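# coordinates only, sequence not included:
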């Protein structure tokens, strides 16, 4: 009952897009994934990822959780998969240890957008110019999905954030980003973060955002030289999560633990 929930639907080749979207709305998780036969050479499976509003090309914790579910379905304790998503092919490694599984993945090479003016972004999050980090810029970054990195000066600002839906929607549209990823660099390798996304006329906060933790690691590497980052997220929601990230060549590795809480059969 911590971290970010995920529903994984196996044997989904026969489901059309409308049905998959309907199932995603029925599960009411931040994302629901559908395991299909791959269409790309070398891939072990195709991972279709849906929010309650739409299919998205890539996501972090749905990639890790889906790989764990596939390994469990195959009855193996260790596995290395090449998953196919809308962002390309990503290697994912899984180790099952009783009730807890550990998964890690290599995300796509980082792509950096131009820094944007901080005041309007902070204003959309209910913060002021004084809350801006004194050295680090607000900047879009993608390692498969484009998110906006928003550094703030301290934990007080992080905890005080109260986003405004219309302004968050406008910032996301202007920067072509999905999540506004607010964070405070720590004195050690740990960074506290909060992820906000405008959906269905409200701003939702994500307990864990693997597709933003990867860009955050790449961002900190670019601006501070850090090669490893532990991202603590979800504390404000009472669903703490821990994502471990590291620079591996041109890529970012993102890893975390997964726990299966429910198995069942879906009839559609």
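Right, received. Where do you want to start? Just so you know, these numbers come straight off a predicted model, no measurement behind them. Residues are numbered from 1 along each chain as shown.

# CA atoms for contacts and neighbours, from now on please.
Will do.

# what about residue 109, distance to residue 144?
Going from residue 109 to residue 144 by C-alpha to C-alpha, to the nearest Å gives 8 Å.

# ok, the two, which is more surrounded?
In this comparison of residue 109 against residue 144, neighbours counted by other C-alpha atoms under 10 Å, the higher total goes to residue 144 at 24 against 17.

# residues near residue 165, how many?
Other residues near residue 165 number 20, with proximity taken as other C-alpha under 10 Å.

# Hmm, residue 204 and it touching each other?
No: no contact is recorded between residue 165 and residue 204 when judged using C-alpha atoms under 8 Å, the distance being 9.2 Å.

# Check the contact lists of these two and give me the overlap.
residue 198 (C-alpha atoms under 8 Å, 6 or more residues apart in numbering).

# just the strands in the stretch 51-200 of the chain please.
Taking DSSP state E, counting those that start in this stretch to define them, one finds strands in the stretch 51-200 of the chain at 55-56, 78-85, 88-97, 100-106, 111-112, 139-142, 146-151, 180-185, 190-199.

# Give me whichever of those is most buried.
Highest mean neighbour count among the strands of the stretch 51-200 of the chain (mean count of other C-alpha atoms under 10 Å): strand 146-151, with a mean of 27.

# ok, and here's another one to check against it:
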């Protein structure tokens, strides 16, 4: 059996920047892939994520698609750059909803080639921080004492159950350039609240660059980097959503407002990515989270199963 695939660079209009993504289509009527087969294909692509799209027999009338999102060693409920990349790929078919494990994701085309996705969310700030690790692994924290202190005290924040980030606020871009891979995974089972102790946990470093107000909307410009053990991610939409929700909840006025976050990630590794998130509040709680971006296709072909 041969399955068509494309790769796209996501959160960029320039090939070979942004975050690469593989999208594999499972045609309607094809034999289903096992979990092991999907995991093997994701490992073969060896990208941060691979998406499997379940095609439908009636694409003219059915504008929803079920998707499965895999990293190289597990399936995950949601991730941002796979959502945006898959949405851009499927827009010519008129697809307006993706069904991920985390829930349905409504899509809107905001400009030619740009999409906005309403992200399922179940936000939670966990009681512990990295300072509560009973036995930090070798290289778990930065060698610089000031960065190490900020790492240890950073909040652990989930955008959904299974996707959690240590949100580490650094004072300037020089400090952001100094952060390095730890080579050591963070043991989520030792740090996260009961019922939340599985899934993805990594460090998300960020620096405030600018803040302005336009049309009564507060806009934050941010630079960021995402580090997970021995891997740096060029663009992490789920982390950008988590950070945007966390920062929104820190604002002094939590009445019905919309905050916009324009986040540039991957600059230091030569794969600049431009991510936008809008968070709307209702009655002092997160109401909607909307992730925006674009993607450009790089390769296409077939996977033999």
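Alright, I've got the coordinates. Every value quoted in this text rests on a predicted model; they were computed, and no experiment measured them.

# Do you have the helices of the stretch 151-300 of structure 2 handy? List them.
Taking DSSP state H, counting those that start in this stretch as the test, the helices found in the stretch 151-300 of structure 2 are 173-178, 188-191, 237-249.

# Compare those helices and report which one is nearest to residue 68 of structure 2.
Each of the helices of the stretch 151-300 of structure 2 was checked against residue 68 of structure 2 via C-alpha to C-alpha, and the shortest separation belongs to helix 237-249, namely 15.4 Å.

# Please point out which parts of the closest one sit buried.
With burial defined by 16 or more other C-alpha atoms under 10 Å, the residues of helix 237-249 of structure 2 counted as buried are 237, 238, 239, 240, 241, 242, 243, 244, 245, 246, 248, 249.

# And for stretch 245-252 of structure 1?
Of the residues in stretch 245-252 of structure 1, those scored as buried under the neighbour-count criterion (16+ other C-alpha under 10 Å) are 245, 246, 247, 251, 252.

# Buried ones in the biggest strand by length in structure 2, by neighbour count?
Scanning structure 2 for the strand with the most residues, using DSSP state E, yields strand 285-304. By neighbour count, with 16+ other C-alpha under 10 Å as the criterion, the buried positions of strand 285-304 of structure 2 are 286, 288, 289, 290, 291, 292, 293, 294, 295, 296, 297.

# Export these to CSV and append columns for distance to residue 55 of structure 2.
Output for the buried residues of strand 285-304 of structure 2, formatted as CSV (distance: C-alpha to C-alpha, whole Å):
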residue, distance to residue 55 of structure 2
286, 32
288, 28
289, 27
290, 25
291, 24
292, 24
293, 23
294, 22
295, 20
296, 21
297, 19
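
# Name the nearest of those residues relative to residue 264 of structure 2.
The nearest one, if we look at the buried residues of strand 285-304 of structure 2 relative to residue 264 of structure 2 and count by C-alpha to C-alpha, is residue 293, at 11.5 Å.

# Please pull up the equivalent of that closest one in structure 1.
Residue pairing (TM-score structural alignment): residue 293 of structure 2 is matched to residue 256 of structure 1.

# for that match, what are its contacts?
By C-alpha under 8 Å, 6+ apart, the contact list for residue 256 of structure 1 reads 64, 102, 103, 104, 242, 243, 244.

# what's the distance between it and residue 85 of structure 1?
In this structure, residue 256 of structure 1 and residue 85 of structure 1 are separated by 19 Å, where distance is defined by C-alpha to C-alpha.

# just residue 22 of structure 1 next, same as before
20 Å.

# Turn the strands of the stretch 51-200 of structure 1 into TSV, columns for distance to residue 234 of structure 1.
TSV is the format used below for the strands of the stretch 51-200 of structure 1 (distance: least, C-alpha to C-alpha, whole Å):
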stretch	distance to residue 234 of structure 1
strand 55-56	22
strand 78-85	25
strand 88-97	23
strand 100-106	19
strand 111-112	25
strand 139-142	21
strand 146-151	16
strand 180-185	12
strand 190-199	7
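
# Please identify which of these is closest to residue 38 of structure 1.
The closest approach between residue 38 of structure 1 and any of these, judged by C-alpha to C-alpha, belongs to strand 78-85 at 6.7 Å.

# Mind giving me the packing neighbours of the closest one?
Using 3 or more C-alpha pairs under 8 Å, 6 or more residues apart in numbering; DSSP states H and E as the contact criterion, the elements in contact with strand 78-85 of structure 1 are strand 45-50, helix 61-74, strand 88-97.

# State the separation between that strand and the centre of the chain it belongs to.
For strand 78-85 of structure 1, the separation from the chain centroid amounts to 17 Å (computed by C-alpha atoms, centre = their mean, to the nearest Å).

# Next, the angle strand 100-106 makes with that strand.
Going by axes from the mean of the first three to the mean of the last three C-alpha atoms, to 10 degrees, strand 78-85 of structure 1 is angled at 50 degrees with respect to strand 100-106.

# Can you tell me what sits against strand 78-85 of structure 1?
In contact with strand 78-85 of structure 1 (C-alpha under 8 Å, 6+ apart) are residues 38, 40, 42-48, 57-58, 67, 71, 89-96.

# Also stretch 38-58 of structure 1?
Contact with stretch 38-58 of structure 1 is made by 20-22, 24-25, 28-37, 59, 62-63, 66, 81-87, 89, 144-145, 199-200, 211, as judged by C-alpha under 8 Å, 6+ apart.

# Would you mind checking the residues you listed for buried ones?
In terms of neighbour count (16+ other C-alpha under 10 Å), the buried residues within those are 20-21, 24-25, 30-36, 59, 62-63, 66, 81-86, 89, 144-145, 211.

# ok, now how distant is residue 113 of structure 1 from residue 147 of structure 1?
Taking C-alpha to C-alpha as the criterion, residue 113 of structure 1 is separated from residue 147 of structure 1 by 10 Å.

# so what sits against both of these two?
The overlap between the contact sets of residue 113 of structure 1 and residue 147 (C-alpha under 8 Å, 6+ apart) consists of 140, 141.

# Can you give me the end-to-end span of stretch 67-83 of structure 2?
From the first residue to the last, stretch 67-83 of structure 2 extends over 9 Å; the measure is C-alpha to C-alpha.

# Also stretch 86-102 of structure 2?
16 Å.
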